[in-house]
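Student: model the following, please.
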Amino acid sequence: MRHLELHMLQSVPVACLNRDDLGSPKTAFFGGAQRARVSSQCWKRAVREYARELCPQGFAGERTKLVVEPLRRELQALGLNADQAGDGAKALAEALGKWDADGEKKGKLQIKTLFFTSPNELRALARAYVAAGEARDAAKKALKSLKSEDLRDAADISLFGRMVADDHSLTLEGAAMFSHALSTHRVDTEMDFYSAVDDKQPEDESGAGMMGTLEFQSATYYRFVALNLDLLADADHLGSLSAQQRQEVVRVFVEACLKALPSARQNSMNAATLPGYVLAVARDKGHPVQLINAFEAPVTSRSGLLEASIKALDAEYETLKKVWGLEAVAEYRLPEMDFQALLTGVAGHVR
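Tutor: Below you'll find the predicted structure:
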């Protein structure tokens, strides 16, 4: 498997990047110690949104239950009247997922499950439905006609994949692989007590108008992302694009991976940082290998955790190369080189 690996170390100050069902920062035990954790799904969403900001025409995918109205508009644009378009949109939606009958009673025309799609794909579905005429199975025929060309505006679907329980033919394996981000060291969740003053409170009265507590963490995270270049270029993904277009997709994706940060509590606990160290590796065979075991023994240091984490990461990588014979076509490091040079380097491995 031809692939790229991104190994990132990123120090984040007071933050709650990813919360559990009780509002507490997520954690995990690794190496016998509690670590700060940010789920892969959380950081993937941040990357997807950042990539869309960088390249809206190529990353136009959206996860939504609300596919009926855009499908209705597309069908009307193809000449169907309002009633025909409404019926056709509902039929297509029902083919994509389970219809939300309870929602319909409340005036919500939607399916029960999120469907990851794009404007071009919905447009293609509408065209295929109209081409099928009045056939009873027109919606199913339309779904079967979808091809990779319909994802030309949705590199995010090819990268992140989608699962469609009601029609496995629409399920697509993502070319990108994300691990959960873990702190390289032991982390204890801390409490922040806050209070707010009522601006209209009389001067002779004291006390807060509101008070409470919030949990937070600060940590140096090890983050890992890999990209299957062979899968990205196959016919079901972005095979319809030129090599140059796929290179641009990868440039955008890698930039988003390095710069995106989950947005939770960014107004009250702004923790916007960039990775302090990046090792990007290109390989022509094998499968992606994490370097997380560099931190199986939690890092400790009185002079900063980032530098100690970098040393541990580099030592683990050299050990794996020596013991297991890991072969790399190329390696790129920040801050030894600048950001644009790294992007150009990794994109050069895309065929």
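Student: going by C-alpha atoms from here, please, whenever you check contacts or count neighbours.
Tutor: OK.
Student: Provide a list of residues in contact with the residue nearest the centre of the chain.
Tutor: Closest to where the C-alpha atoms of the chain average out (C-alpha atoms, centre = their mean) is residue 44, at 1.8 Å. Contacts of residue 44 were listed using C-alpha atoms under 8 Å, 6 or more residues apart in numbering, and they are 160, 178.
Student: for it, give its distance to residue 248.
Tutor: Counting by C-alpha to C-alpha, to the nearest Å, the separation of residue 44 from residue 248 is 19 Å.
Student: what segments of the stretch 201-350 of the chain are helices?
Tutor: 229-232, 243-259, 305-324, 339-347 (DSSP state H, counting those that start in this stretch).
Student: now swap in the stretch 1-150 of the chain and tell me
Tutor: For the stretch 1-150 of the chain, applying DSSP H, counting those that start in this stretch gives helices covering 40-54, 68-77, 82-96, 101-105, 119-131, 138-144.
Student: list the buried residues for the fifth one?
Tutor: Read that as helix 119-131. Using 16 or more other C-alpha atoms under 10 Å as the test for burial, helix 119-131 gives 119-130.
Student: between those, which is nearest residue 261?
Tutor: If you rank those by distance to residue 261 using C-alpha to C-alpha, residue 119 comes first, at 26.1 Å.
Student: look up how far residue 92 lies from the closest one.
Tutor: The gap separating residue 119 from residue 92 is 15 Å, by C-alpha to C-alpha.
Student: quick check, residue 180 in contact with residue 37.
Tutor: Yes: the criterion here is C-alpha atoms under 8 Å, and residue 180 meets it with residue 37 at 6.7 Å.
Student: of these two, which one has the most company?
Tutor: Ranked by neighbour count (other C-alpha atoms under 10 Å), residue 180 and residue 37 place residue 37 first, with 24 against 19.
Student: residues contacting that one?
Tutor: 18, 25-28, 180-183.
Student: among those residues, who's most crowded?
Tutor: Across the contacts of residue 37, neighbour numbers were computed from other C-alpha under 10 Å; residue 183 holds the maximum, 30 neighbours.
Student: to compare against the first, here's another:
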Amino acid sequence: MSRFAQLHLLTSYPPSNLNRDDTGRPKTALVGDALRLRISSQSLKRAWRCSERFEAALAGHLGTRTKLMGRQVFETLKRGGIAEKQAREWAKEIAKQFGKLKSDKKTEKDADLEIEQLAHFSPEEVAAVEALCKTLVERKTKPTEDELALLSQPRHAVDIAMFGRMLADAALFNVEAAVQVAHAFTVHRSAVEDDYFSAVDDLNPREETGAAHIGERGYGAGLFYLYLCIDLELLQANLGGDAALRDRALEALVRAVTQVSPTGMQNSYGSRAYASYVLAEKGDQQPRSLAQAFLKPVKPWGELGVLEQAVVSLEKRRDSFDKVYGACADARYMLDVEKGEGSLDGLVGFLRG
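Tutor: Sure, this is the predicted structure:
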């Protein structure tokens, strides 16, 4: 089995605002000497792991990322007949196993039941918490120290195995990510434009004109380059050595990264897109991104549009790396929608083989 698999994708999005900054405008990055649109890796990973494709393919093997487990435990214990004071104390004891509790100086109702940082609970840990709640309701006594040892090394949570988790107060149960995801950026110079819009009140008298609401939002469009590096050995190790589950995980990941778009403002822009081009590589060589291919913004040239020129630039950079450093992969597979070459099933089979 090769140690590393790498994916290089080109995906074209129409006018959209898939990933916003703190002002509500599309995120950007300066690449080379040109401003580009950007989609953060955090946005991409959340879209993939929360997608219907992931949930359908990996049901029972996905974790839950939350600060609110203590609140859920509290409500469960109260419904089971535990007095509110006891339920709160026991819920806090359970919640703090996964992170530091917020201050008791509550700024909102039940805020003291929350942990300060998001924790990624594996399915095994969620089941252990639920089982403990059931035991406490039946027994009507507080949890013991042994019962509160709820943290475990995840072995069945694919999203944790892929993207890792960090528990500041319990480093023993941290998981190193097996999948590294770069921020996607446009291969060409891109500008954030302003969309001025208005809304009309349906009950306005016919003779009255004007809008009941006006506003503006930023948007942009472009062809994005995305790079992923998958440590296949680490992924299988994170899944307890389960090769079959690793293969299911790889298939779900490939289908998500090629077909699932970030959810930002989809209702306003309908900017769903499939990847137009995918280069997959496998081998034991040190991984490398091909982002350098786009330091100089891509432009149409002659009969070649931006997509075709981007493919030429990417493959030229790949070949140049091979020439200078030696073969940077042992095997490759390409999916090219423009040429009608390759297939999604073929790509999945290549990575799983």
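Student: any idea how far apart the tips of stretch 10-23 of structure 1 sit?
Tutor: Length of stretch 10-23 of structure 1, first residue to last, C-alpha to C-alpha: 23 Å.
Student: and stretch 258-277 of structure 2, by the same measure?
Tutor: 9 Å.
Student: and the strands in the stretch 151-300 of structure 1?
Tutor: 176-178, 181-183, 190-196, 210-228, 277-283 (DSSP state E, counting those that start in this stretch).
Student: export the helices of the stretch 201-350 of structure 1 as a markdown table, with columns for mean neighbour count.
Tutor: Below are these laid out as a markdown table (neighbours: other C-alpha atoms under 10 Å):
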| stretch | mean neighbour count |
| --- | --- |
| helix 229-232 | 21 |
| helix 243-259 | 20 |
| helix 305-324 | 16 |
| helix 339-347 | 18 |
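Student: turn those helices into CSV, including distance to residue 13 of structure 1.
Tutor: Output for these, formatted as CSV (distance: least, C-alpha to C-alpha, whole Å):
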stretch, distance to residue 13 of structure 1
helix 229-232, 34
helix 243-259, 16
helix 305-324, 12
helix 339-347, 23
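Student: out of these, which is closest to residue 81 of structure 1?
Tutor: For these, the distance to residue 81 of structure 1 is smallest for helix 243-259, at 37.9 Å, taking C-alpha to C-alpha.
Student: what's next to the closest one, contact-wise?
Tutor: Under the contact criterion C-alpha under 8 Å, 6+ apart, helix 243-259 of structure 1 has outside partners 8, 47-48, 50-51, 54-55, 58, 155, 225, 233, 238, 274-275, 343-344, 346-348, 350-351.
Student: state the distance from residue 270 of structure 1 to residue 84 of structure 1.
Tutor: With C-alpha to C-alpha as the criterion, residue 270 of structure 1 and residue 84 of structure 1 are 50 Å apart.
Student: re the thing from before, how much space separates the residue nearest to the centre of structure 1 from residue 278 of structure 1?
Tutor: Where residue 278 of structure 1 is concerned, residue 44 of structure 1 sits at a distance of 18 Å (C-alpha to C-alpha).
Student: farthest residue from the center of structure 2?
Tutor: Within structure 2, residue 207 marks the point farthest from the mean C-alpha position, 50.0 Å out by C-alpha atoms, centre = their mean.
Student: follow-up on the earlier one: most tightly packed of the strands of the stretch 151-300 of structure 1?
Tutor: Among the strands of the stretch 151-300 of structure 1, strand 181-183 has the highest mean neighbour count (mean count of other C-alpha atoms under 10 Å), at a mean of 27.
Student: which strands or helices does that strand pack on?
Tutor: Judged by 3 or more C-alpha pairs under 8 Å, 6 or more residues apart in numbering; DSSP states H and E, strand 181-183 of structure 1 is in contact with strand 33-38, strand 210-228.
Student: any chance of a markdown table for the ones you listed, columns distance to residue 199 of structure 1?
Tutor: Listed next are these as a markdown table, based on distance: least, C-alpha to C-alpha, whole Å:
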| stretch | distance to residue 199 of structure 1 |
| --- | --- |
| strand 33-38 | 37 |
| strand 210-228 | 12 |
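Student: of these, which is nearest residue 336 of structure 1?
Tutor: The stretch from those with the least distance to residue 336 of structure 1 (C-alpha to C-alpha) is strand 210-228; that distance is 18.4 Å.
Student: comparing the closest one with structure 2, how large is the average distance?
Tutor: Strand 210-228 of structure 1, aligned to structure 2 and superposed, deviates on average by 0.8 Å (mean C-alpha distance after the TM-score superposition for structure 1).
Student: coming back round to it: return the residue of structure 1 aligned against the residue farthest from the centre of structure 2.
Tutor: Using TM-score structural alignment, the equivalent of residue 207 of structure 2 in structure 1 is residue 204.
Student: kindly report the same for residue 193 of structure 2.
Tutor: Matched by TM-score structural alignment, residue 193 of structure 2 corresponds to residue 190 in structure 1.
Student: ok, now residue 127 of structure 2?
Tutor: Per TM-score structural alignment, residue 127 of structure 2 is aligned with residue 123.
Student: is it true that that match touches residue 71?
Tutor: Yes: between residue 123 of structure 1 and residue 71 there is a contact under C-alpha under 8 Å: 7.4 Å.
Student: follow-up on the earlier one: for the match of residue 193 of structure 2, what are its contacts?
Tutor: 215-217.
Student: how about a cut-off of 6 Å?
Tutor: For residue 190 of structure 1, the contacting residues are 215-216, by C-alpha atoms under 6 Å, 6 or more residues apart in numbering.
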